[in-house]
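K.L.:
sequence plus the predicted model coming up.
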Amino acid sequence: MPIDITSYLQSITEECNALKNRVRHLIEDRHWATDGAWKESVLRALISRTLPSNYSVASGFVVTDSGPSTQIDVLIYDNTLPVLYKGGDLVFVPPAACVGIIEVKSSLNSTGFRQATVKLADNCGLVRRYETEKRLFSGIFAFEGNGTPGTLLEHIDAAAQGQESRIVNHVSIGPSTFIKYWPTHPESGQAHYRHWHHYEVEQMAPGYFVHNLMSFLAGENLVRGNNIWFPREGKEGRRVHARRFTERPADIAA
């Protein structure tokens, strides 16, 4: 009997919903920073359960000779490389060790999403300034949120400022909204496709986000004929909007 991966992904959403307000129930609205830190720890715990042993997850900073990044809520790094400092859930890493950066939000509206994409894109640009060929998972994870598909994709494209080094490539908002950047077409394999796809994956967005992170860390070679990670029918049938990456004139001319 085949596994029911759809129900499994939906159970991850149920787990997020069960955990997200646990601290708020105790302190109500008296300390939003603590509530936010709890939600970040929830996502780090979800990721750590399936993270390969050569990677670690923490919060922290990417440090360069021109200065540090802003604080990164969820930082995935290659633990086979030296780090500058590690203590508890806080780590300071060089760009070479950084493989994933995630911004976590309790709730996002359109304006909050625009601000989050710019902050994340700035950190992406900093990492890739020193590691120009690095594959980098860059994501936004919001436990709740809203915004029309067209507006969300417009903001994520604007944050890139026409630079591929600033692209935010994965987003999960609430239980069902999932956004992914495709350098190549997901079905035809067309090269230089460079589109974001907005999907409505019923009650599965957090699970899709985490499993896409694992696929990214595996070099997009996670399935290999044994698809136990995603629903067999795929998600392209659930796509509701798409937007092409807006290139800078210099990139187009090249």
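P.N.:
Perfect, thanks for sending it.

K.L.:
contacts and neighbour counts: CA atoms only from here.
P.N.:
Fine.

K.L.:
can you give me the helices for the stretch 101-250 of the chain?
P.N.:
110-130, 149-160, 205-217, 249-253 (DSSP state H, counting those that start in this stretch).

K.L.:
next, the buried residues of the third one.
P.N.:
Of all the residues in helix 205-217, those buried under the rule 16 or more other Cα atoms under 10 Å are 205-214, 216-217.

K.L.:
so can I have JSON lines of the helices of the stretch 101-250 of the chain showing distance to F61?
P.N.:
Shown next, in JSON lines, are the helices of the stretch 101-250 of the chain (distance: least, Cα to Cα, whole Å):
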{"stretch": "helix 110-130", "distance to F61": "9"}
{"stretch": "helix 149-160", "distance to F61": "20"}
{"stretch": "helix 205-217", "distance to F61": "19"}
{"stretch": "helix 249-253", "distance to F61": "30"}
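
K.L.:
so which of these is the most packed in?
P.N.:
helix 205-217 (a mean of 22; mean count of other Cα atoms under 10 Å).

K.L.:
counting by contacts, list what that helix packs against.
P.N.:
Here helix 205-217 touches helix 5-20, strand 137-145, strand 170-173, strand 177-182, going by 3 or more Cα pairs under 8 Å, 6 or more residues apart in numbering; DSSP states H and E.

K.L.:
so what touches the first one?
P.N.:
Surrounding helix 5-20, the residues in contact under the criterion Cα atoms under 8 Å, 6 or more residues apart in numbering are 38-39, 42, 143, 175, 202-208, 228-231.

K.L.:
presented hereafter is structure B, for comparison with structure A:
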Amino acid sequence: MDSIFNLEEFHKSITGELVSARNRVRNLIGNKNWGEEGRYKEAILRNLIKRFISPRYIVGTGFIVKNVNGKIRCTTQIDILIFDSNYPILFSEGDFYIVTPNSVKAVIEVKTRLRSGDLTEVVEKINEIGSFLEETRMLGKYDPFIGIFSYEGHHSIPSLESNIKDRIINGIKNQCYIDCITLNKDIFIKYPSLEDKFQVYHAKDFSFSFFISNLIKKVMDEPMGDESPTWFPKDKGNTKLFDIDVDI
């Protein structure tokens, strides 16, 4: 029996849900309470990810700590922290956790409105967390997903390339650890692991969905295989705008 299920519309509805939730609080508290709105938007995205990800993984916020030559080092606070529940937890209270690198599957920086002028600082911050987790990669443990999720950002397509290229590159120092960036519901940026360049797409109404699907794909222990079209029902290839070469 043929299904009437429309995968493209399903994934597009993810964007609609996030945009609707964003506006719901803004309509009530206005534009002056950015801190509260930002925390609410982090919670929205965390709860959405929980609906898609395996219950084996815990989705919260918090810190990662590790022992380096007898001294404890700690990351800055992570907006969305995803880790494997099979590992021990140093500290937990509600959705707040402190964990060690071996358990970490993903870290995400969430922004309400990521302006192009703020890109360098945000890229540098999340990339430093990726560097903090480098030893875990080198030991053959996890290769965590590192991402930046912005609800609203640069919308002008003609000036996009000139406004973000140098700002993204300036936030990366010795190595790029970032997997994906959303600037808004339409602009999706991906850094393929085998290519030293960011690929920038105008994926209208699919940027949020592409971000979440790439997150799920990397967090999984097994490849998606023939299930991949279910998570990526729209080909983003013909929506590419340009590449950003990363010469490190």
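P.N.:
On my side now, so go ahead. Since the structure is predicted, the reported quantities are computational estimates derived from the model, not experimental observations.

K.L.:
picking that back up, now, of the helices and strands packed on helix 205-217 of structure 1, which is deepest in the fold?
P.N.:
strand 170-173 (a mean of 25).

K.L.:
that one aligns to what range in structure 2?
P.N.:
Strand 170-173 of structure 1 corresponds to residues 180-183 in structure 2, going by TM-score structural alignment.

K.L.:
now stretch 71-83 of structure 1
P.N.:
Matched against structure 2 by TM-score structural alignment, stretch 71-83 of structure 1 falls on residues 77-89.

K.L.:
now the terminal residues of the matching stretch, how far apart.
P.N.:
16 Å (Cα to Cα, to the nearest Å).

K.L.:
now T61 of structure 2: how far from I78 of structure 2?
P.N.:
Taking Cα to Cα, one finds T61 of structure 2 at 6 Å from I78 of structure 2.

K.L.:
please read the previous query as pertaining to E36 of structure 2.
P.N.:
Distance, E36 of structure 2 to I78 of structure 2, using Cα to Cα: 16 Å.

K.L.:
so which of those two has more stuff around it?
P.N.:
Taking neighbours as other Cα atoms under 10 Å, E36 of structure 2 and I78 compare with I78 leading, 21 against 12.

K.L.:
I'd guessed that one sits against V59; true?
P.N.:
No: counting by Cα atoms under 8 Å, I78 of structure 2 stays clear of V59, with 11.2 Å between them.

K.L.:
touching both of these two, which residues are there?
P.N.:
Common neighbours of I78 of structure 2 and V59, counting by Cα under 8 Å, 6+ apart, are absent.

K.L.:
residues contacting the residue nearest in space to the middle of structure 2?
P.N.:
Against the mean C-alpha coordinate of structure 2, by Cα atoms, centre = their mean, the closest residue is G147 at 2.9 Å. By Cα under 8 Å, 6+ apart, the contact list for G147 of structure 2 reads 106-109, 126, 178-181.

K.L.:
just give me the match in structure 1 for it.
P.N.:
For G147 of structure 2, the aligned position in structure 1 is G139, judged by TM-score structural alignment.

K.L.:
check K41 of structure 2 too.
P.N.:
Aligned counterpart of K41 of structure 2 in structure 1: K39 (TM-score structural alignment).

K.L.:
doesn't its match lie inside a helix?
P.N.:
Yes: applying DSSP: H, G, I helix; E, B strand; the rest coil, one finds K39 of structure 1 inside a helix.

K.L.:
does it touch S106 like I think?
P.N.:
Yes: using Cα under 8 Å, K39 of structure 1 is in contact with S106, at 7.0 Å.

K.L.:
which of these two has more neighbours?
P.N.:
Remark: of K39 of structure 1 and S106, K39 carries more neighbours, 24 against 20, as counted by other Cα under 10 Å.

K.L.:
next one: the more buried one relative to R49 of structure 1, how far apart?
P.N.:
In terms of Cα to Cα, K39 of structure 1 sits 16 Å off from R49 of structure 1.

K.L.:
how about K105 of structure 1?
P.N.:
21 Å.

K.L.:
with neighbour numbers in mind, choose between those two.
P.N.:
More crowded of K105 of structure 1 and R49, by other Cα under 10 Å: K105, with 21 against 8.

K.L.:
packing partners of the helix or strand containing G60 of structure 2?
P.N.:
In this assignment (DSSP states H and E), G60 of structure 2 forms part of strand 57-68. With contacts taken as 3+ Cα pairs under 8 Å, 6+ apart, strand 57-68 of structure 2 sits against helix 34-52, strand 71-74, strand 78-84, strand 96-99.

K.L.:
switch the cut-off to 10 Å
P.N.:
Other elements packing on strand 57-68 of structure 2 under the criterion 3 or more Cα pairs under 10 Å, 6 or more residues apart in numbering; DSSP states H and E are helix 34-52, strand 71-74, strand 78-84, strand 91-93, strand 96-99, strand 104-114, helix 119-132.

K.L.:
so which of those comes closest to K236 of structure 2?
P.N.:
Of all those, helix 34-52 sits nearest to K236 of structure 2, with 21.2 Å by Cα to Cα.

K.L.:
thanks a lot, see you next time.
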